[in-house]
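Trainee: Structure, please.
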Amino acid sequence: MSKLEYTPIEEIPKIHEQLRRSFRSGKAKPIAYRKEQLLQLAYLVKDNRQRFRDAFLADLGRPSGEADLLEIDPTIGEIIDAYHAVEKWAAPEKAAFHHMWFAMSPHTRKEPKGTVLLIAPFNYPLLLIMNPLAGAIAAGCTAVIKPSELTPAVSGLLAELLPKYVDQDCYRLVNGALLGLQWDHIFYTGNGRVAKIISQAAAQYLTPVTLELGGKSPVVVSPDCDLMTGARRILWGKVANAGQTCLAPDYVLVPRDFQDDFIAALKRAYNEFFPTESPSPTNMSRAVTEQHTRRIKRLLDETQGAIVFGGQVDIENRFIPPTVVKDVKGDDALMTEEIFGPVLPIVPVSGIDEAIEFINAREHPLAVYVFTRNKAIKAKVFDNTQSGTAVANEVVIHMRVHGLPFGGIGPSGAGYSTGKYSFDTFTHFRATVDNPSWIDTLVMSARYPPYGNKIKKLNKMQAQRLPARPGARVSPWRKFRLWVVFAVLALLTREGWRRLIARH
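Mentor: Okay, here's the model as predicted:
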């Protein structure tokens, strides 16, 4: 199995400068080149599916079916989406028609930002590096990938394969200190503590930064929901990848008199998931490190809630079974930080209003989930909270929905990724106009001194008419007169054509 090795310190500035030279040469800009590199990236994953499965098993204990579902197939899909759409995404866009400016051919050019740095997390070490890399390639950037040291099998495999599939003049994997160098964009996925360090380093060069972070994503459960479906989906969101997912449901807010019903449904779902054998490192992912395992054990040891099932932590094997804790209060140890493990606290509340108040008293999460059949409840939760995403009757998988942005707000992140949003992240939208000389003959010469009545006419032409003041009575004639003018012009034009045809 491939091993991740540190890049020699003296080589890192040389790699950085080589990529900047490649960008300045324009090598990465042609659409044909971008598509070729994207296709190679997709084949990198496809050709080595089993090797990636083995690497995920080594690093995270992840079963092969889960590896395909959560990471390998979504990664290939994301890259191929970019491959098919890059030409459309990169095409210049015309500005909306305006009578003052249309002759100047106003357009928006889509230009790559330059040489970018992509820093990967441990929990999805393939998907969450390939997604931004596909966006950077599609945008025409050159890029450095910094993989996670906590997943050495996956990161080592990427280090081995990347030079065999993509152009090393433009895309390199580096394991070492990179923040002291100047980048044209930094894309980081991880936690808030490291995000602050990255942001401070980026500020030295005023480098734009995209942060994909996390937070404690709440689930609001209403008694009118489809109980068993909701229980399965919520528990799956905690079991998948051993809960090491930034979008995992972190805790559940449920009415007090419905808590026991919800817990009974969770127990049934648990028995469905593991009908013949208990959860173990053979049928469920593990924590990434012993340190991470100890942290979750500490939270469980300190909780004042009651453990319903699970709770036995095996530090040596880095294994934590699915664990549900009921009667958790807002100041409990389990509520002090993002859990990032298969432990689900149940927080009883009086109802939807208290659930919303509970959410708003904390930092904006990456996702807010609500399980209900009632449209009014969905709207109430979404309209009165803030989060990166708002999802009804589902968890986690919305990141794969095509055409939607993925990103946080405030402490849960800044900026967006996936699909065109990833392309946009690494793209500079450059405005351009081309004003012909004859425009001055018609109207624009009025801008030149000496000023007089002519500039008043120019200003009147470009001035916007304000709507009537709030509460003011609007004349029906004012409302419809524009349509009358259009109708008269249409009739006159029609009559003019008739006369012209009659003469000939």
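Trainee: switch to C-alpha atoms for all contacts and neighbour counts from now on
Mentor: Will do.
Trainee: Just give me the residue right at the centre of this protein.
Mentor: Nearest to the mean C-alpha position of the chain, counting by C-alpha atoms, centre = their mean, stands Phe406 at 2.4 Å.
Trainee: before we go on, could you also do this sequence so I can check it against the first one:
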Amino acid sequence: MGSDYKAVVESVRRAFNSGKTREKSWRIEQLEALNRLLIENEILLCDALYRDLHKSRMESMGSELDFVKNDIIGALRDLDEWMLPKPARKTVPTLLDSLMVVPEPYGVVLVIGAWNYPINLTLAPLVGAISAGNTAILKPSEISPHTARAIEQLIPKYLDSECIKVIYGGIPETTSLLKQRFDYVFYTGSTAVGKIVRQSTNQFLTPCTLELGGKSPVYVDSTVDIKTTAKRLLWGKIVNVGQTCIAPDYLLCSKDVEKQLIAEFKPLLAKWFPKGLKASPDYGRIVTKNHFERLNKLVKSSSGKLALGGEQDAAELFMGISVLTDVSPKDTIMQEEIFGPILPIVNVNSAQEAVDFINEREKPLSLYLYSNDKKVQELFISRTSSGGLTINECLLQLSIESLPFGGVGNSGMGAYHGTASFETFSHNKSVLIRDLGWLSETLGSVRYPPYTSRNETVMKMLLKNRKLPSFGVLGYVGSFALGALATTWGMVSSFKDMWGA
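Mentor: The predicted structure is shown next:
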């Protein structure tokens, strides 16, 4: 098995070394083809998502297909700008030279997708990899088998099969793949597996991005509109039945705010799901029996009280929303990421207490604050650390391509979306093109032996880290004059040494 994957990686590397993926025309062709794949196979892909996760069409389109299509539109719009070399600031000794930072593709990229958003979390990174000019091997999650098979079958029909390949399989296949030499690895999934992926990349010192999870906290204070807050918070928890890496994991609030929120949750559920959660086509299912049982154990082992919900049907992997109050921070449910429709509530009496509670734990992927108090907002911005902070909203930060998405610490490393995707899959190569003329050589002549104290003085003047004037020709001339003055002094000093003065 391992030798087969070695051959696959080598074939993709040969395709990269041919140079065709570096061409802008190839990148555009592949991005447009990926967009066609999503448009022309909308029904097939939505059906696969329904079979794997019972996702409604609206969730499938909004959080999966349309999400990737929007990424593609942004990449096609901005690709020219992204690919341009970026000029670097000059110093006095390099005024006659060219300094730039050139983005170049890493080479062969491995993208390991996740099961909860199997299209988004597999193909959105691919958009970045293609935009940056890489070849890629995709490993979709076998836990969402229907979607993984669809990706496996469709990609070769639309994209360059020499440069982009899909491998279907489970843990053995992923383990074997990670033994191969890649130039970049992009993984989305659990923190535990993320650590294994990171360790595997150490063999070849391969850079990687890890998009992990963690317990994303929510703090709600008394300054907010409770009705609006309840809607946004509850919606964030029921999307994909809580199987979202940035879903609100637990709630911090006072006892009074807790009562007001729960009072709003009940009529909201009745309004959104008039025939009940189980009968609704808009409410998903837990992905597997193992995940269902894990969530059940979290609820049963908790010291909290069930304040709302609790309906379930193991045969259908249906689990309704469960709101738990009086939860102890020592409960198992507060030690691991929930990844399901369970909302434990821990009571705190102030924003500072909430900040302290959050800072005592691992850094989350997302942190949610609902407050209209500017001082409280500033407290969370300045005194907490998380992959992202969202104030008075939930989940929607993920859809804004100008905001890099990624974790910090235990919740991940690296970021993507929009410009950040291109940057993630690009190496920024520093380029210096030195002038060979006599003037440039004169400016740099003080570096050559024999070294004298005067050489050292002139060198310090030339290399001193100063911001050069930026007011057009006059600034250029003035900066050059400064260098010329230092060089002239160095030359005169050298002549004095030669003449014994």
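Trainee: Can you name the residues that contact the residue nearest to the centre of the first structure?
Mentor: By C-alpha atoms under 8 Å, 6 or more residues apart in numbering, the contact list for Phe406 of the first structure reads Gly388, Thr389, Met399, Tyr416, Ser417, Thr418.
Trainee: How about the first one, nearest residue that isn't a chain neighbour?
Mentor: Counting by C-alpha to C-alpha, 6 or more residues apart in numbering, Gly408 is the residue found nearest to Gly388 of the first structure once chain neighbours are left out, at 3.9 Å.
Trainee: Also the fifth one?
Mentor: By the measure of C-alpha to C-alpha, 6+ apart, the closest residue to Ser417 of the first structure outside its immediate chain neighbours is Phe406, 5.3 Å from it.
Trainee: Show me what the one you found aligns to in the second structure.
Mentor: Phe406 of the first structure maps onto Phe405 of the second structure when the alignment is built from TM-score structural alignment.
Trainee: From Thr94 of the second structure, how far out is the counterpart of Pro121 of the first structure in the second structure?
Mentor: Matched to the second structure by TM-score structural alignment, Pro121 of the first structure sits across from Ala114. Distance, Ala114 of the second structure to Thr94 of the second structure, by C-alpha to C-alpha, to the nearest Å: 48 Å.
Trainee: And Val102 of the second structure, by the same measure?
Mentor: 18 Å.
Trainee: Looking at the two, which is more packed in?
Mentor: Neighbour count, other C-alpha atoms under 10 Å: between Val102 of the second structure and Thr94, Thr94 has more, with 21 against 17.
Trainee: That one pairs with which position in the first structure?
Mentor: Thr94 of the second structure maps onto Trp101 in the first structure, by TM-score structural alignment.
Trainee: how far away is its match from Ala95 of the first structure?
Mentor: Taken as C-alpha to C-alpha, the span from Trp101 of the first structure to Ala95 of the first structure is 9 Å.
Trainee: Could you do Ala502 of the first structure as well?
Mentor: 40 Å.
Trainee: More neighbours: which of the two?
Mentor: Ala95 (15 against 8).
Trainee: is it true that the more buried one touches His107?
Mentor: Yes. Counting by C-alpha atoms under 8 Å, Ala95 of the first structure does reach His107; the two are 5.5 Å apart.
Trainee: isn't Glu212 of the first structure right up against Thr189?
Mentor: Yes. Checked against C-alpha under 8 Å, the pair Glu212 of the first structure and Thr189 is within contact range at 4.5 Å.
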